[in-house]
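[1] the amino acid sequence is not available; the structure is as follows:
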């Protein structure tokens, strides 16, 4: 069924209303065809491409955790100046996340995703070539802009191609590539700093941006997005191609029958207004509070982990090694959360990780010896990386297709305000409050985020995107 077919048969009905009704029905039909597809190696292949790009992006963001101490020595920065430099990445991420959501809902997911990779690749290269702290700050701003663009778009792409029974798990897996990228960045830094200075870390991490060519060739545009924007022929052709590839992976077996769904009522609002209308106002309030405080605590602490270990007397290479060791707990953390979001639910998994992460932060900040430090650090990263998996699985599910990237992007952008403030505030309060005060700040932020989910959140496990949206 196409828009023109319905329009021709509608008689005296208003053309605009008829077009909206037909478009809504095609969105429902496309969604039903995607939802009934078995999960095969084809969908996993698409996911793997997106996740690999996510990993490269995460490596660039994580690099500052490992080289901030070296950068401070190179440029003679105070703790406040180092915190400000750290915050430049998140200022860029704020702008990137806010703009990418709007652009992806206007021009398509795949196109904006590719552009984001070009931005962070150039930003990383410029970081490596910077000769002043000002130039490095500007380069981190560019790098952060590309990262901020990629995150909400990648979430929307994965959520719209995976069926409901696997959607939460695979978005959680997607976020799991962040600790993998964090560890890979730490290992790269560990070996590079033994032979060269910190600039080479950024130069080497710019090279994977050429992976954009793989994304361009193999990742299709979201059929849900195409249908919701009236590109009926392209949506139909894309879904048929996906169905054909899934059928091939199944050994030419017949696909399950389509369970046709009634079209949801056409939205009376568009763009940003949708985020604050009807059922979405409560969701937006919850998500913005969650993202702001969760990212304030996480990035405020994570950005300073290496430097804080150096402040305890560890040499640079050993502080990098311990930071990597602590981050290893993020791997089982995101795997456990990927299982819990489907078996237990998004809301409960988020609250549990945030509260347990807050408790671990308290013990990390008050650790009296190296053993306590490592144990508390492992627990902290286990729950905080698990928090990320649930957060990314939850956010894109709460908005309809026509504003999914916008809603996800602005939630991420509000979070980037928190991540912008966090490293700078910690740089300011560290001399006065000490490390125990720093980690108390992080723990408090996680508690506020948990309360927002507990009081305002709703469960989305096992529901299709269309049923959640309406």
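    Received the coordinates, thanks. Nothing here was measured: the structure is a model prediction, and the numbers come from that model.

[2] please make it C-alpha for all contacts and neighbour counts, starting now.
    Noted.

[3] do I have it right that residue 397 meets residue 158?
    No - contact criterion CA atoms under 8 Å: residue 397 and residue 158 do not qualify, at 10.9 Å.

[4] these two: which has the busier surroundings?
    residue 397 (28 against 23; other CA atoms under 10 Å).

[5] who's in contact with the nearest residue to the more buried one once chain neighbours are set aside?
    Leaving aside its sequence neighbours, residue 397 sits nearest to residue 465 (CA to CA, 6 or more residues apart in numbering; 5.9 Å). Residue 465 sits next to 160, 164, 397-398, 400 when contact means CA atoms under 8 Å, 6 or more residues apart in numbering.

[6] how far away is residue 465 from residue 404?
    Counting by CA to CA, to the nearest Å, the gap from residue 465 to residue 404 is 10 Å.

[7] ok, back up a step: please flag which of the contacts of residue 465 sit within helices.
    In helices, judged by DSSP state H, the following of the contacts of residue 465 are found: 160, 164.

[8] and the contacts of residue 465, which two are furthest apart?
    Greatest spatial distance in these: 164 and 400, 14.4 Å, computed using CA to CA.

[9] take this one as well and set it beside the first:
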């Protein structure tokens, strides 16, 4: 429950950014390309944070590092409320991203170290479901609070609530700190690229790239896309709130399926569902179909993310699990950087929304192929550990 707050506040931050983007576009007269850069810069920071703090957690202990990442995230969000132009905004978002990128791999590693087998997979998916709660919280703030008070007070609220979790995290145990504190980053990275782990590292890196490319590309721009399709801003907020509730059953079904069929098959199902949702959204020509396809995207995309959170730790031993999770998610952050920026540039070039969504369809087809022919079944790898 305590660790679930990591996902909750990270999701609230990402969700609020998607709602803030249309507002700062109007406030600072931003071009689509500049707006794409705003979405991308956070994920650049996340990429650095994932590798850095993943390694530091293996070396200095996960409890200490997760508290540091939260402090970076909280303090920078307070600074965000003081920004006066897009360049200041991007600098602060970069620092925020470093904290965000480090927090989730470390939190996932703590959970992975605490459980094993199917129970570990279920627990990782369930704590990842707090992401949906965070997104719903962000949607409620954007729908009820932000139109009245503006985006700056809204950001301050999330920052203060994140600081509150420091009190909760005093209850985290130090028992999962790794005894081998002499591991350096170069050696740790070399270990996850050794012949024993190379295939897993390659496949997981590609899959994280695809899932984050799709997720951040779609959901950071979803309110703006809805506005472009003729919805008013207030309607797009409420619309996104409705689709956010679809995330929770997506997580719960994935957790239920973990001990029914292999993790690999569950991931395939969720990637296929995301592909279908992307295709339907791209070709939707009515409000009803847009709502339905958005619900499918929320259900399957976030569920796929949760499954990857459950699969990744099982591929590495405890001595460099933090580095393995941090590195593969850092590669994913490259996809998270490209996704929002690519949409911004494409919209600036007057590329149709239908064509843009086919970018994600193609990426998901590649993900299905990697899952089918490249990734080893985690049940077998986990038992081998």
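    Perfect, thanks for sending it. Source: prediction; values computed, not measured.

[10] quick one: residue 327 of structure 1 and residue 181 touch, right?
    No - Residue 327 of structure 1 lies out of contact with residue 181 (CA under 8 Å); the separation is 10.3 Å.

[11] tell me the SS of residue 174 of structure 2?
    Look at residue 174 of structure 2: counting by DSSP: H, G, I helix; E, B strand; the rest coil, its state is coil.

[12] err, residue 458 of structure 1, not the other one
    coil.

[13] contacting residues around it?
    Applying CA under 8 Å, 6+ apart, we find residue 458 of structure 1 in contact with residue 347.

[14] that one matches what in structure 2?
    Using TM-score structural alignment, the partner of residue 458 of structure 1 in structure 2 is residue 376.

[15] same thing with residue 392 of structure 1?
    Residue 392 of structure 1 maps onto residue 309 in structure 2, by TM-score structural alignment.

[16] cool, residue 436 of structure 1 as well?
    Match for residue 436 of structure 1 (TM-score structural alignment): residue 354.

[17] tell me the contacts of its match?
    Residue 354 of structure 2 touches 281-283, counting by CA under 8 Å, 6+ apart.

[18] now it: how far from residue 229 of structure 2?
    11 Å.

[19] same check on residue 103 of structure 2?
    Counting by CA to CA - residue 103 of structure 2 and residue 229 of structure 2 are separated by 35 Å.

[20] ok, the two, which is more surrounded?
    Neighbour count, other CA under 10 Å: between residue 103 of structure 2 and residue 229, residue 103 has more, with 30 against 14.

[21] give me the element the more buried one is part of.
    Following DSSP states H and E, one finds residue 103 of structure 2 within helix 86-114.

[22] give me the mean distance between that helix and structure 1.
    For helix 86-114 of structure 2, the mean deviation from structure 1 after alignment is 0.7 Å (mean CA distance after the TM-score superposition for structure 1).

[23] for the equivalent of residue 241 of structure 2 over in structure 1, give its distance to residue 305 of structure 1.
    Superposed on structure 1 with TM-score structural alignment, residue 241 of structure 2 falls opposite residue 324. Here the criterion is CA to CA. By it, residue 324 of structure 1 lies 10 Å from residue 305 of structure 1.

[24] again with residue 241 of structure 1
    47 Å.

[25] please identify which of these two sits among more neighbours.
    Set residue 241 of structure 1 next to residue 305 and count neighbours by other CA under 10 Å: residue 305 wins out with 22 against 13.

[26] for the more buried one, list the residues it contacts.
    Neighbours of residue 305 of structure 1 in contact, by CA under 8 Å, 6+ apart: 65, 323.

[27] now do residue 188 of structure 2
    Counted by CA under 8 Å, 6+ apart, residue 188 of structure 2 has contacts 55, 320, 323.

[28] I figured residue 185 of structure 2 hits residue 53, correct?
    No - between residue 185 of structure 2 and residue 53 there is no contact under CA under 8 Å: 10.6 Å.

[29] looking at those two, which is more packed in?
    residue 53 (28 against 18).

[30] centroid residue for structure 1?
    With distances taken as CA atoms, centre = their mean, residue 151 lies nearest the centre of structure 1, 4.0 Å away.

[31] TSV please, covering the contacts of residue 465 of structure 1 and showing distance to residue 341 of structure 1.
    Formatted as TSV, those follow (distance: CA to CA, whole Å):
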residue	distance to residue 341 of structure 1
160	17
164	12
397	13
398	15
400	20
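
[32] closest to residue 292 of structure 1 out of the contacts of residue 465 of structure 1?
    residue 398 (17.2 Å).
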